[in-house]
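**Q** no FASTA, just this:
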């Protein structure tokens, strides 16, 4: 079973794919798209859960998503069709960095996907290219709550602390409109949901040739979370506008 398939199984019970509960997602979308008739772009949309929720909540909203996973985009299309919102959703199978559009967007979002564009500031630079005047960006990324071990850095990436992260965003020409730091419950629930989904699938499919691999992945993820980065890593989501607006 490849990495994409394992990721799909891991997020079966947490399709937002970030450590945020439903209320936090709702509030972030409300601040990102306050009018309800915005054009929204998700760079690295995966299965499109952010867009599906925004479209379902706002019948006048239109959205586009970009992702390199054909399977994830297929899932997004199927979900949009079931929800009856497919006519307001356009999906693009390509690298987020290569996406071009003649349209501009009132909200550009990339939550938990900044690695696809080279990190936090490169993702903001990519978002800026697509942003309409007065538009907003919704971005979510990790940070270090405490000094990380070298193992944690190698596993998750070379983040900074929260204060430095915010300083870099502001210095890059952005003003925070709303922010949310994921709570300990959100962080734990996310990780437990991911490894729990993998373990449940493996135990429910004992005869599947991939069962042992999936179960081993679940156990390894749980061990890494508890031992390496549970008390070190955090996650912040920001709604931003350009300072010059």
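**A** Good, I have the coordinates. None of these values were measured; they are calculated from a predicted model.
**Q** for the rest of this, base every contact and every neighbour count on C-alpha atoms.
**A** Noted.
**Q** same for the top strand by length along the chain, what does it pack against?
**A** Of all the segments of type strand in the chain, defined by DSSP state E, the longest one is strand 131-144. Here strand 131-144 touches helix 22-32, strand 105-111, helix 120-130, helix 162-171, strand 233-242, going by 3 or more Cα pairs under 8 Å, 6 or more residues apart in numbering; DSSP states H and E.
**Q** switch the cut-off to 7 Å
**A** helix 22-32, strand 105-111, strand 233-242 (3 or more Cα pairs under 7 Å, 6 or more residues apart in numbering; DSSP states H and E).
**Q** tell me which of these approaches residue 46 most closely.
**A** Ranking the helices and strands packed on strand 131-144 by proximity to residue 46 (Cα to Cα) places strand 105-111 first, at 10.3 Å.
**Q** need the contact partners of the closest one.
**A** Contacts with strand 105-111, where a contact means Cα atoms under 7 Å, 6 or more residues apart in numbering, come from 32-33, 38-44, 127, 130-132, 135-141.
**Q** check it against this one:
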């Protein structure tokens, strides 16, 4: 291959765009199927891997994925076609704010609450839950993957995270569940990503790029890309590792 024309890969080593293991995904899918869903809506779907797995397991269901990233959506359409699901799922390049794609029997929002509202932290989570309540049928399920603080971050940890990180940016797990209840949901299941899932995600997020950088150290794009990847890794290891958590809440909308 010509090192001057090769392009760096993007997220090729990730199955899910978040700290979600194959085993947990299977358990979540099984739980969501108990409601016999016929319609599934995925907000901020990316390439829709969880959506497609749910549809595979629920042959009676159809699905809709919404995201703004055209590359991810193209990946989702290609994967759907390869799995024989192209006639049961559509992907749309559009914002989730004010979407009229619902209501659905199951609504997925995995690490994408920001796609549902212009509200800024710490108000974005409550705003997203309000929007989700209007997108799911009464008695239906919402699967929310949302950030929370495992503990209050120190000033040094906040300084090592993303620009402008604040201690009030995320709720605790208990506060997150309280917000869901206040929005009109009953929490059927509460679980959180473990360290192994985080490590698989964080390493997988960069693995393809790290491999490319090692093979193309003199590529014109290498210096800028190396700086960005090194910064991402440092923010994880010196900032939010074991501080930021991801909760997976299976929520039932009250009738």
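**A** Arrived safely. Everything numeric here is computed off the predicted structure, so don't read it as measured data.
**Q** circling back: highest mean neighbour count out of the helices and strands packed on strand 131-144 of the first structure?
**A** Comparing these by mean neighbour count (mean count of other Cα atoms under 10 Å), strand 105-111 ranks first with a mean of 25.
**Q** what angle separates that one from strand 131-144?
**A** If you take axes from the mean of the first three to the mean of the last three Cα atoms, to 10 degrees, strand 105-111 of the first structure sits at 20 degrees to strand 131-144.
**Q** distance between strand 105-111 of the first structure and the chain's centre?
**A** 11 Å (Cα atoms, centre = their mean, to the nearest Å).
**Q** do the same with stretch 48-59 of the second structure
**A** 15 Å.
**Q** tell me the buried residues in it?
**A** Neighbour counts over stretch 48-59 of the second structure (16 or more other Cα atoms under 10 Å) mark 48-52, 54-56, 58 as buried.
**Q** if we can go back for a sec, mean per-residue distance, the longest strand of the first structure to the second structure?
**A** Superposed on the second structure, strand 131-144 of the first structure shows a mean distance of 0.9 Å to its aligned residues (mean Cα distance after the TM-score superposition for the first structure).
**Q** quick check: that strand aligns to which part of the second structure?
**A** Aligned by TM-score structural alignment, strand 131-144 of the first structure corresponds to residues 136-149 of the second structure.
**Q** what about the helices in the second structure?
**A** 22-33, 49-57, 70-82, 124-135, 155-160, 173-182, 195-215, 222-235 (DSSP state H).
**Q** distance to residue 98 of the second structure for those helices - can I get that in a markdown table?
**A** Below are these laid out as a markdown table (distance: least, Cα to Cα, whole Å):
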| stretch | distance to residue 98 of the second structure |
| --- | --- |
| helix 22-33 | 25 |
| helix 49-57 | 21 |
| helix 70-82 | 20 |
| helix 124-135 | 8 |
| helix 155-160 | 32 |
| helix 173-182 | 19 |
| helix 195-215 | 30 |
| helix 222-235 | 32 |
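**Q** which of the ones you listed sits closest to residue 99 of the second structure?
**A** helix 124-135 (8.5 Å).
**Q** need the contact partners of that closest one.
**A** With Cα under 7 Å, 6+ apart as the test, helix 124-135 of the second structure has contacts from 102-104, 113-114, 116-117, 119, 179-180, 183-184, 253.
**Q** biggest separation within the residues you listed, which pair?
**A** It's 104 and 119 that sit farthest apart of these, by Cα to Cα, at 23.6 Å.
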